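# following is a predicted model, sequence given first.
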Amino acid sequence: MIIVTTDFVPGKEVKELKGFVRGSTVQSKHVGKDILAGLKTIVGGEIKAYSEMMNEARQKAIGRMVEDAKGKGANAIITVRLETSNVMANASEIIAYGTAVYVE
């Protein structure tokens, strides 16, 4: 699956639009790690537990978007975007979305 943020795939021609595709996940960390992350905010620096959580969430969302595109017969996704939002305390949603296409 080709995934690009542009509205075209360099060197390929879009033969067919397959439609909007998306994938999302809502992630939260274990309360113990959340307490340690809270302590880290006092001294500053990267909160690795949250960086790892968000990276895992992005990969899941992209994977689900790819599955949606495959189900529509696409071999590429153009204009891909990632967004995040808080859905509740200590939980974030990541959504990946784009336009599924068939390219040659």
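That came through, no problem.

# could you use CA atoms for every contact and neighbour count after this?
Noted.

# now for the lengthiest helix in the chain, which elements pack on it?
With residue count as the measure and DSSP state H as the assignment, the chain has helix 48-71 as its longest helix. Helix 48-71 sits against strand 14-28, helix 31-43, strand 76-88, strand 91-103, with contacts defined as 3 or more Cα pairs under 8 Å, 6 or more residues apart in numbering; DSSP states H and E.

# one more to weigh against that first structure:
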Amino acid sequence: MSHILVVTTDDIANKKIVKTLGLVRGNTIRARHVGRDILAGLRTIVGGEVHEYTKLMAESREQALDRMVDEARSMGANAIVSTRFTTSLMAQGAAELLAFGTAVVVEDI
């Protein structure tokens, strides 16, 4: 499996974009879990990081990135530039996390 370089910048140091392939994206929609909600609710009383939601967001971010990379790979890209994330509320207790960027082919300078 070929490696895809993913960056948030518009260019990559020591690389030249030789072909722009277009928009790629990956998303996931996750619902909260009642058990996690109970633990999170207790944590808000005490204060501090809500580890249950931190883990849920990290898993969602990785899944969205993996899907975006898979799409870029299928287009023949070896990099993705201008990567961004966004979230939106889909329903009560469910949210979408979307990763998107521009699939490109880069070469060493």
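Now that the structure is in, tell me what you want to look at. What you see is a predicted model; the values in this text were computed from it and never measured.

# about what we covered before: kindly reformat the helices and strands packed on helix 48-71 of structure 1 as JSON lines containing mean neighbour count and distance to residue 4 of structure 1.
Conversion of these to JSON lines gives the following (neighbours: other Cα atoms under 10 Å; distance: least, Cα to Cα, whole Å):
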{"stretch": "strand 14-28", "mean neighbour count": "17", "distance to residue 4 of structure 1": "13"}
{"stretch": "helix 31-43", "mean neighbour count": "12", "distance to residue 4 of structure 1": "33"}
{"stretch": "strand 76-88", "mean neighbour count": "16", "distance to residue 4 of structure 1": "5"}
{"stretch": "strand 91-103", "mean neighbour count": "22", "distance to residue 4 of structure 1": "9"}
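
# tell me which of those sits nearest to residue 67 of structure 1.
The closest approach between residue 67 of structure 1 and any of these, judged by Cα to Cα, belongs to strand 14-28 at 8.3 Å.

# so the closest one aligns onto which residues of structure 2?
Against structure 2, the aligned range for strand 14-28 of structure 1 is residues 17-31 (TM-score structural alignment).

# contacting residues around the counterpart of residue 102 of structure 1 in structure 2?
In structure 2, the residue paired with residue 102 of structure 1 according to TM-score structural alignment is residue 105. For residue 105 of structure 2, the set of contacting residues under the criterion of Cα atoms under 8 Å, 6 or more residues apart in numbering consists of 17-21, 76-79.

# apply 7 Å and report the result again.
Residue 105 of structure 2 makes contacts with 17-20, 77-79, as judged by Cα atoms under 7 Å, 6 or more residues apart in numbering.

# what's the spacing between the residue nearest to residue 2 of structure 1 when sequence neighbours are not counted and residue 101 of structure 1?
Leaving aside its sequence neighbours, residue 2 of structure 1 sits nearest to residue 76 (Cα to Cα, 6 or more residues apart in numbering; 4.4 Å). When Cα to Cα, to the nearest Å is the yardstick, residue 76 of structure 1 and residue 101 of structure 1 sit 5 Å from each other.

# if we can go back for a sec, format the contacts of residue 105 of structure 2 as TSV; extra columns: distance to residue 96 of structure 2.
As requested, the contacts of residue 105 of structure 2 are exported to TSV (distance: Cα to Cα, whole Å):
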residue	distance to residue 96 of structure 2
17	31
18	33
19	30
20	27
77	25
78	26
79	24
